[in-house]
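[1] everything below, folded, please.
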Amino acid sequence: MDAFKRYTVASRPWTFTASVIPIAVTAALCKKELGAELFSMNLLSALIVGIGCQAASNLTNSYYDFKYGVDNKFSSGDRSLVEKKISPSGALVSSSLLYLVVTMVALPHLWQSIARGGSEVAWVFLPGMALAYFYTAGPYNLKYHCLGDLAIFLAFGPLLMQFTALLLTGSVQWQLMSYTLPVGLLTEAILHANNTRDIKTDSKAGANTLATVMGYQVSVVLLAVMIIGAYVAAAWITWAESCGAGITFLSLPVALMILKDLSPKKLVNMDERCAQLHLLFGVLLTLGISISSYLGC
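    You can find the predicted model right below:
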C-alpha cells in the first residue's frame, strides 16, 4: 500500500483537472447540442483514457527529466525520483501499465468506429497517445525541442475534446473547435508558467523549451496573451454560441491578479495559480453551457 501511494503521488494527481475540464466541457456541449447521455460508460471511458494517459505521461516525463538532468534536488517540481521515493525502472513500468490500461479501454471504441466504416477515433486517439509519450521520451523529445507547448495545447484541447465527443456522439463535432481555444490556452498557460520559472535550470540542462528560446521578457508577454486570449475566446463563445458562457468572466479577478503578479519573484507558484484559474474557468464554462441549454441560447 505504501508503494501504491508513492507511485500515485508520483503520477501528480493534483494535475488531473487538466484532463477532467476538457472532458466536462465537451460533455456539457454534447448534451446541449445533441442530447448526449452524460452518465454513461462512454463518458467513464473518456475519463479513464484522459486521466490515465496524463498520469502515464507524467511518470514518463519524470523519468526522462531525471535521466537527462533536468530534474535535480534544486529544480524538480515532482521530487519522487530525485528523493528516491520511487525507482526509475518503477516509473517506466508504472507508466507502461497505465498506457496499457488506456489502450484496453479505448480499443472497443476503436473497433466500433471501424465497424461503422470510419476511423475518426483512431485519428484522435493515436496522436494523443503519441504526444503523451514523446513529450519527453525519445527519439522526438518534444519538450526539449521547443514543441512541448504545441503538444500540450493539441493534446488537452482539440484531441481530447474530439475524442470525448466521438465516444459520446459517434461523430466529430466541429462546433467544439471554438471551445478548444480557451481550454487549450489555459492548460498551456500552466505549462508555460512552469517553464518560464525554470528558464535558468532548463537552459543549464540543455532543455530547449519555448520559454528558454524566447527569454524571460517575451515569455511573460506570451503567458499574458494566453490568459487574455482565453477570455477573448470566451467572449466570442458567449456572443455566438452559448450565452451562458459569459459566467466565465466571474473568474476574471483571479486572472487579473495573475497578470498583475507576472514578476520574477512571484513566478515560484505561478503554475499552481494558473492551474487554479484553469479549474475555475473550466467549471464555470461547463456550468455556462449547461445554463445555455435551459435558456435556449
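[2] could you use CA atoms for every contact and neighbour count after this?
    Will do.
[3] quick one, helices of the stretch 51-200 of the chain?
    Taking DSSP state H, counting those that start in this stretch to define them, one finds helices in the stretch 51-200 of the chain at 88-115, 120-134, 148-154, 160-169, 177-197, 199-205.
[4] another sequence for comparison is provided below:
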Amino acid sequence: MASVAEWVEGARLRTWPNAIAPVVAGTGAALGTSGFDLPLAVLSLLVALLLITGVNFANDYSDGIRGTDEERTGPQRLVGSGAARPRSVLAAALGCFALAAVAGLAVLYLSGHWWLLLLGAASIAGAWFYTGGKHPYGYAGFGELAVFCFFGPAAVLGTMYVQADTVNGSGVGAAVAMGSFSSAVLVANNLRDIPTDTASGKRTLAVLLGDRDTRTLYVLLVLVPLLISTLTALRITPALLGFLALPLLIAPLRTVLGGGTGLRLLPVLRDTGLAMLVWAVATAVGFTLA
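    Below is the predicted model of the structure:
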C-alpha cells in the first residue's frame, strides 16, 4: 500500500506550475480589459489543478498497466513501481476528473457561458486518451500538440473569456506563449525518456524526431514566449516584464544544448515550468499596469 508521500509524489505537484501559469496569464489578460472576476478566477484555477493532477494519475495508471514504466529515469510511478494497485490509481484519476467537472460546471453557471461545456468535455477526454485507451495519442507523437492546445488556447483564452466575455490579441499572444512553454516541458520530459520509450514501443514526438532535433525543438519553444513579449510590447510596453523569465531559462538551455541526458534533464523540466509561471505572473502584471 502506497504511503502518503508516495501518493503526493504520484500526483507530481512539480507539474502544477504548468496548470497555474495559464490561468494567471488568462486572468491577467482579463484584467487588461477590466474584466477580472475573483470567484471565476479561483474556480478556473481549481479546474486546472484538478485536471493536471488527474492526468498525472491517469498516465501513471495507463503506462503502468502497459509496462512502459518498468524502467524509468524519472520520478517513481505508483503502478510501475508496485507501490499502489492499478485500481486505486485509476480511482484517483477519475476522482480528480469528476471534481474538475464539478468546478467547471460552477464556472459555467456563474459565467453563463454554457457552450464551454464542450471545451470542458474535450479537456477531460484529452487528459484520459493521452496515454489511455487502445490508441493513446501520446504514443503516436501528438502529445506536444495536445499540450499546446489545452494548456495554451483552451486554458488561457477560456480563463479570459469567462471573466471578460471577450478575447483579444494580448490574450492570444499569452495563449501561444503558455502553449509553447507547456510543450517545451513535455519535450524535455520525452527527450529524457527517448531510450526507454524506444525500447517499450512508445513513439513520442521525441522518439520520432531523434535526439538532436528534439533539442532544437525545445530551444525554439522556449524562445517563442520571449518573442511574444517583444511583439506585445509594441502596443503594451509593460509586457516586456515577461523577460524576467529569461534568467530561469539559461540553465535548462545550457543542459539541453550541452547534450544532457537522463537525470540531468530533470532540472530542465522544473526550471522550464518555473519560467513559465514567472512569465505568466510578470505578463499579467504588465497587462494590469497597461
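[5] re the thing from before, nearest to residue 36 of the first structure, of the helices of the stretch 51-200 of the first structure?
    Taking CA to CA as the criterion, helix 160-169 is the member of the helices of the stretch 51-200 of the first structure that comes nearest to residue 36 of the first structure, at 6.2 Å.
[6] tell me the angle that closest one makes with helix 88-115.
    50 degrees (axes from the mean of the first three to the mean of the last three CA atoms, to 10 degrees).
[7] and the angle from helix 160-169 of the first structure to helix 177-197?
    Using the same axes, to 10 degrees: helix 160-169 of the first structure against helix 177-197 is 140 degrees.
[8] quick one on the thing from earlier: now the helices of the stretch 51-200 of the first structure as JSON lines including distance to residue 271 of the first structure?
    Listed next are the helices of the stretch 51-200 of the first structure as JSON lines, based on distance: least, CA to CA, whole Å:
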{"stretch": "helix 88-115", "distance to residue 271 of the first structure": "23"}
{"stretch": "helix 120-134", "distance to residue 271 of the first structure": "19"}
{"stretch": "helix 148-154", "distance to residue 271 of the first structure": "14"}
{"stretch": "helix 160-169", "distance to residue 271 of the first structure": "21"}
{"stretch": "helix 177-197", "distance to residue 271 of the first structure": "5"}
{"stretch": "helix 199-205", "distance to residue 271 of the first structure": "14"}
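[9] quick one: which of those helices is nearest residue 16 of the first structure?
    Closest among the helices of the stretch 51-200 of the first structure, once you apply CA to CA, is helix 177-197, at 11.0 Å.
[10] where in the second structure does that closest one align, residue-wise?
    Aligned by TM-score structural alignment, helix 177-197 of the first structure corresponds to residues 172-192 of the second structure.
[11] for that stretch, give me the average deviation versus the first structure.
    When the first structure is overlaid, stretch 172-192 of the second structure sits 1.0 Å from its aligned residues on average, using mean CA distance after the TM-score superposition for the first structure.
[12] now the helices of the stretch 51-200 of the first structure as JSON lines including distance to residue 296 of the first structure and mean neighbour count?
    Shown next, in JSON lines, are the helices of the stretch 51-200 of the first structure (distance: least, CA to CA, whole Å; neighbours: other CA atoms under 10 Å):
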{"stretch": "helix 88-115", "distance to residue 296 of the first structure": "31", "mean neighbour count": "17"}
{"stretch": "helix 120-134", "distance to residue 296 of the first structure": "30", "mean neighbour count": "20"}
{"stretch": "helix 148-154", "distance to residue 296 of the first structure": "30", "mean neighbour count": "21"}
{"stretch": "helix 160-169", "distance to residue 296 of the first structure": "20", "mean neighbour count": "25"}
{"stretch": "helix 177-197", "distance to residue 296 of the first structure": "18", "mean neighbour count": "24"}
{"stretch": "helix 199-205", "distance to residue 296 of the first structure": "47", "mean neighbour count": "17"}
